[in-house]
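K.L.:
sequence first, predicted model second:
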Amino acid sequence: MSMKSVLVLRDLTKKSTKHVQAIIKYADSQKGYSLMEAFIALTVLLMLSSLIPLLFIPIQKPPPITQLEETSLFFSMLGKEIREGKSIEVNNNSLSVTLSNGNVLNFSRYHSLIRKQVNGFGHEVWVQNISEMVLKKHSDALFAVKLIDTQGKEYERYFRRIE
């Protein structure tokens, strides 16, 4: 390598170093953010904020027990049908309510459901997740309905007909 080429190389290195130093000095003198830096910061913020709901999963309350609510509503609606009915018959674990217009409502267990049928037709689900329905007639005016859900919990209510 000749002396001339070494001097040229040194001059190029000095010029390159001066250019790099000038760029660094310019970048240091800038006080704001670039648009790209803002997008990157926003993206990181959104990704982190999407993880926040996962932190609350262990402290959330379990959902309310809907079986109790559904069974209470069933007993309430059944009481309304019994009050409006002319006569009630209990046979074969099925409850038949004869209305004043002649229609016969039948409440029976169908698989894991309690369903209502009108004159033997229809399939209106009144309660779900029931493993057993027990009807006991104590007298002409008093009978009991006991439901056992698929979890084994029992719900019982007495109904009295006032004529």
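P.N.:
In hand now; what should we look at? Numbering: from 1, shown residues only.
K.L.:
going forward, measure contacts and count neighbours with C-alpha atoms only.
P.N.:
Will do.
K.L.:
how close does Ser131 get to Gln151?
P.N.:
From Ser131 across to Gln151, the span is 8 Å (CA to CA, to the nearest Å).
K.L.:
mind checking which of the two has more residues around it?
P.N.:
Ser131 (18 against 10; other CA atoms under 10 Å).
K.L.:
wait, the more buried one sits on Lys153?
P.N.:
No: counting by CA atoms under 8 Å, no contact exists between Ser131 and Lys153, whose distance comes to 9.8 Å.
K.L.:
what is whichever strand or helix holds Leu73 packed up against?
P.N.:
Using DSSP states H and E, the element containing Leu73 is helix 66-84. Secondary-structure packing of helix 66-84 (3 or more CA pairs under 8 Å, 6 or more residues apart in numbering; DSSP states H and E): strand 94-99, strand 121-127, strand 154-160.
K.L.:
what residues sit buried inside stretch 114-122?
P.N.:
114-118 (16 or more other CA atoms under 10 Å).
K.L.:
against that first model, consider the following:
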Amino acid sequence: MLVGMNAQRKEKSVRTFQNENGFTLIESLLSLVIFMVIISITTSSLSAFVKRNHKQGSLNHLEWDNFINEIQEEANTSSNQTVYSELLIFENSYEVPSSYQKYGDIVRRQVLGVGHEIVLQNISKIIFKKNGKNQITVKVVDLNGNIFEKNIRLFIN
């Protein structure tokens, strides 16, 4: 009798174990593929939507903010600044010059007169102007005629 009860328990536990349903590898892979297709369609449609809202020839505001932040950081760490109408040169404590200037319809950054780091695009005009000892005004006109202007404070040591 005891042996029969143990056999019934084993049989019962085997049956419940066999009745448990789970995901197979094929089901998991199929759901992963469907998820990836949905994500790729969503991202491509969003990027097309963003490009459609951005006017051709206009300056990107995020690009402008990054440009101003980069100039402000270089101004804070520079020991000397030279300002021409379309050229801005910062010299660090090791006397290594880095310059910002218009090149075609972009503004590029160069270090030691070499390199080609694009910092702004779709630019028709840029003007740098030194206001006193501790301020530089940056004025940019994009290809659509929109004007962006910012004053950069110089921290003199």
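P.N.:
Right, received. Where do you want to start? As the structure is a prediction and not an experimental result, all values here were calculated from the model.
K.L.:
switch the buried residues of stretch 114-122 of structure 1 over to a markdown table; also include secondary structure and distance to Gly85 of structure 1.
P.N.:
Formatted as a markdown table, the buried residues of stretch 114-122 of structure 1 follow (DSSP: H, G, I helix; E, B strand; the rest coil; distance: CA to CA, whole Å):
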| residue | secondary structure | distance to Gly85 of structure 1 |
| --- | --- | --- |
| Ile114 | strand | 19 |
| Arg115 | strand | 17 |
| Lys116 | strand | 14 |
| Gln117 | strand | 15 |
| Val118 | strand | 13 |
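K.L.:
and the alignment partner in structure 1 of Leu88 of structure 2, how far is that from Gln117 of structure 1?
P.N.:
With the correspondence set by TM-score structural alignment, Leu88 of structure 2 lines up against Leu95 in structure 1. According to CA to CA, Leu95 of structure 1 stands 10 Å off from Gln117 of structure 1.
K.L.:
one more: Leu142 of structure 1?
P.N.:
22 Å.
K.L.:
now Asn103 of structure 1
P.N.:
Asn103 of structure 1 is 10 Å from Gln117 of structure 1, where distance means CA to CA.
K.L.:
now swap in Asp28 of structure 1 and tell me
P.N.:
Applying CA to CA to Asp28 of structure 1 and Gln117 of structure 1 gives a distance of 82 Å.
K.L.:
next up, identify which helix or strand the most centrally placed residue in structure 1 is on.
P.N.:
For structure 1, Pro63 is the residue whose C-alpha lies nearest the centre (CA atoms, centre = their mean; 7.6 Å). Following DSSP H and E, one finds Pro63 of structure 1 outside all helices and strands.
K.L.:
which residue in structure 2 aligns with it?
P.N.:
By TM-score structural alignment, Pro63 of structure 1 lines up with Asn53.
K.L.:
which ones are touching that match?
P.N.:
With CA atoms under 8 Å, 6 or more residues apart in numbering as the criterion, no residue contacts Asn53 of structure 2.
K.L.:
aligned partner of Asp149 of structure 1 in structure 2?
P.N.:
Aligned counterpart of Asp149 of structure 1 in structure 2: Asp142 (TM-score structural alignment).
K.L.:
surely that match is in contact with Ser124?
P.N.:
Yes: contact criterion CA under 8 Å: Asp142 of structure 2 and Ser124 qualify, at 5.2 Å.
K.L.:
what's the helix or strand for Leu48 of structure 1?
P.N.:
Judged by DSSP H and E, Leu48 of structure 1 forms part of helix 35-49.
K.L.:
the very next helix or strand once past that helix packs against which elements?
P.N.:
Next along the chain after helix 35-49 of structure 1, taking DSSP H and E as the criterion, comes helix 52-55. Under the contact criterion of 3+ CA pairs under 8 Å, 6+ apart, helix 52-55 of structure 1 touches no helix or strand at all.
K.L.:
starting at the chain centroid, how far to helix 52-55 of structure 1?
P.N.:
On the basis of CA atoms, centre = their mean, to the nearest Å, helix 52-55 of structure 1 sits 17 Å off its chain's mean C-alpha point.
K.L.:
what residues of that helix count as buried?
P.N.:
Per 16+ other CA under 10 Å, helix 52-55 of structure 1 contains no buried residues.
K.L.:
again with stretch 147-160 of structure 1
P.N.:
For stretch 147-160 of structure 1, the neighbour count (16+ other CA under 10 Å) marks 147-149, 159 as buried.
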